[in-house]
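Participant: This is the structure alone, sequence omitted:
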């Protein structure tokens, strides 16, 4: 596994990849991780994220190498279908998976998403419209949704 740390408007992000694709992208406070790499997948990932943050990219083409349970993989696949600038709810996610009773399991899988932004778990909000549950912090989730135009500054409460 190769790693790379990039600077973003929301703070440093740690990127990780194997030979098949990106395995992890998360906000980090770790020190000592490499600020450069020769890994072409990580370099492409860094480029696509910088384009996203400068409003030049609305979807990602970088190959992913996700690893999880069958259910998690299905949830992460569904997350990638949520368009830029739009949101969905945990209940709608569960319904899209074929069982609205799986709402807690869908929320749990959403929370275990290892690839922030690219697998856009930040686009899932509470059924009542509140911002809930984001591993990077609700302040980052709000920023990302505002950045994408999915919400305006006064539309949603953090909790």
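Facilitator: Received, thanks. Every value quoted in this text rests on a predicted model; they were computed, and no experiment measured them.
Participant: use CA for all of it now, contacts and neighbours both
Facilitator: Noted.
Participant: Now do the strands in the chain.
Facilitator: For the chain, the strands defined by DSSP state E cover 2-8, 11-17, 22-27, 88-89, 124-125.
Participant: As JSON lines, those strands with mean neighbour count and distance to residue 104 would be great.
Facilitator: JSON lines is the format used below for the strands of the chain (neighbours: other Cα atoms under 10 Å; distance: least, Cα to Cα, whole Å):
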{"stretch": "strand 2-8", "mean neighbour count": "18", "distance to residue 104": "31"}
{"stretch": "strand 11-17", "mean neighbour count": "20", "distance to residue 104": "27"}
{"stretch": "strand 22-27", "mean neighbour count": "21", "distance to residue 104": "22"}
{"stretch": "strand 88-89", "mean neighbour count": "18", "distance to residue 104": "12"}
{"stretch": "strand 124-125", "mean neighbour count": "24", "distance to residue 104": "13"}
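Participant: dropping in the other structure now:
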């Protein structure tokens, strides 16, 4: 959770709590979880209204596909991971190791890129889980952040406890050997 400051272009309530959106040069640079004491900021521009509308659509329909302009600043590897995250369908998940194998990297490096994702929810880092359970979220392995990850996964169709996550249907976008059986 970020501290209060005026850098956010848009501050809104969501099922996950208060969200702060930073837009620069007509591109989204950050989405942060904020304390509920941070004042709301209304959408004032067409892009801000579009962001608000697409987030609202996602919270109603978890299969909503975001089509928002992003300015995600990171290393080449982080950008590759973030792009791969957008290719995991709603209601599906990969382990850090599976995503790492797909990218020819290590699981810890993938986890680090997920932790540094500047726009969670829009770029769905919550769809990557640990081989032993839910893993981390937003730089945390417990508390409110993990509750948010659990909420997002359940919202998209997962219905098991955190350590026994299961999905509606297996993700078939990868070879069978790369898939993780998440059914309980």
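Facilitator: In hand now; what should we look at? Just so it is clear, the structure is predicted and the values come from calculations on it, not from any experiment.
Participant: Tell me which of the strands of structure 1 lies nearest to residue 63 of structure 1.
Facilitator: Taking Cα to Cα, strand 22-27 is the member of the strands of structure 1 nearest to residue 63 of structure 1, at 6.3 Å.
Participant: any idea of the angle the closest one forms with strand 2-8?
Facilitator: Interaxial angle of strand 22-27 of structure 1 relative to strand 2-8 (axes from the mean of the first three to the mean of the last three Cα atoms, to 10 degrees): 40 degrees.
Participant: Give me the range in structure 1 that the longest helix along structure 2 lines up against.
Facilitator: Secondary structure assigned by DSSP state H gives helix 46-60 as the longest helix of structure 2. Residues 40-54 of structure 1 are the counterpart of helix 46-60 of structure 2, counting by TM-score structural alignment.
Participant: in the matching stretch, what's buried?
Facilitator: Neighbour-count burial for stretch 40-54 of structure 1 flags 41, 42, 43, 45, 46, 48, 49, 50, 52, 53 (criterion: 16 or more other Cα atoms under 10 Å).
Participant: so who does the nearest residue to the first one once chain neighbours are set aside touch?
Facilitator: Once flanking residues are discounted, residue 41 of structure 1 sits nearest to residue 21: 6.3 Å by Cα to Cα, 6 or more residues apart in numbering. The neighbours of residue 21 of structure 1, taking Cα atoms under 8 Å, 6 or more residues apart in numbering as the test, are 41, 62, 63, 64, 65.
Participant: Now for residue 56 of structure 1, how many residues are close by?
Facilitator: 11 (other Cα atoms under 10 Å).
Participant: Oops, could you answer that again for residue 35 of structure 1 instead?
Facilitator: Counted with other Cα under 10 Å, residue 35 of structure 1 comes out at 11.
Participant: Was I right to think it contacts residue 12?
Facilitator: No: the pair residue 35 of structure 1 / residue 12 is not scored as a contact, 10.1 Å apart, by Cα atoms under 8 Å.
Participant: Need the residues touching each of the two.
Facilitator: Common neighbours of residue 35 of structure 1 and residue 12 (Cα under 8 Å, 6+ apart) are 5, 6.
Participant: how close does the residue most central in space within structure 2 sit to residue 36 of structure 2?
Facilitator: With distances taken as Cα atoms, centre = their mean, residue 124 lies nearest the centre of structure 2, 2.9 Å away. Relative to residue 36 of structure 2, residue 124 of structure 2 is positioned 22 Å away (Cα to Cα, to the nearest Å).
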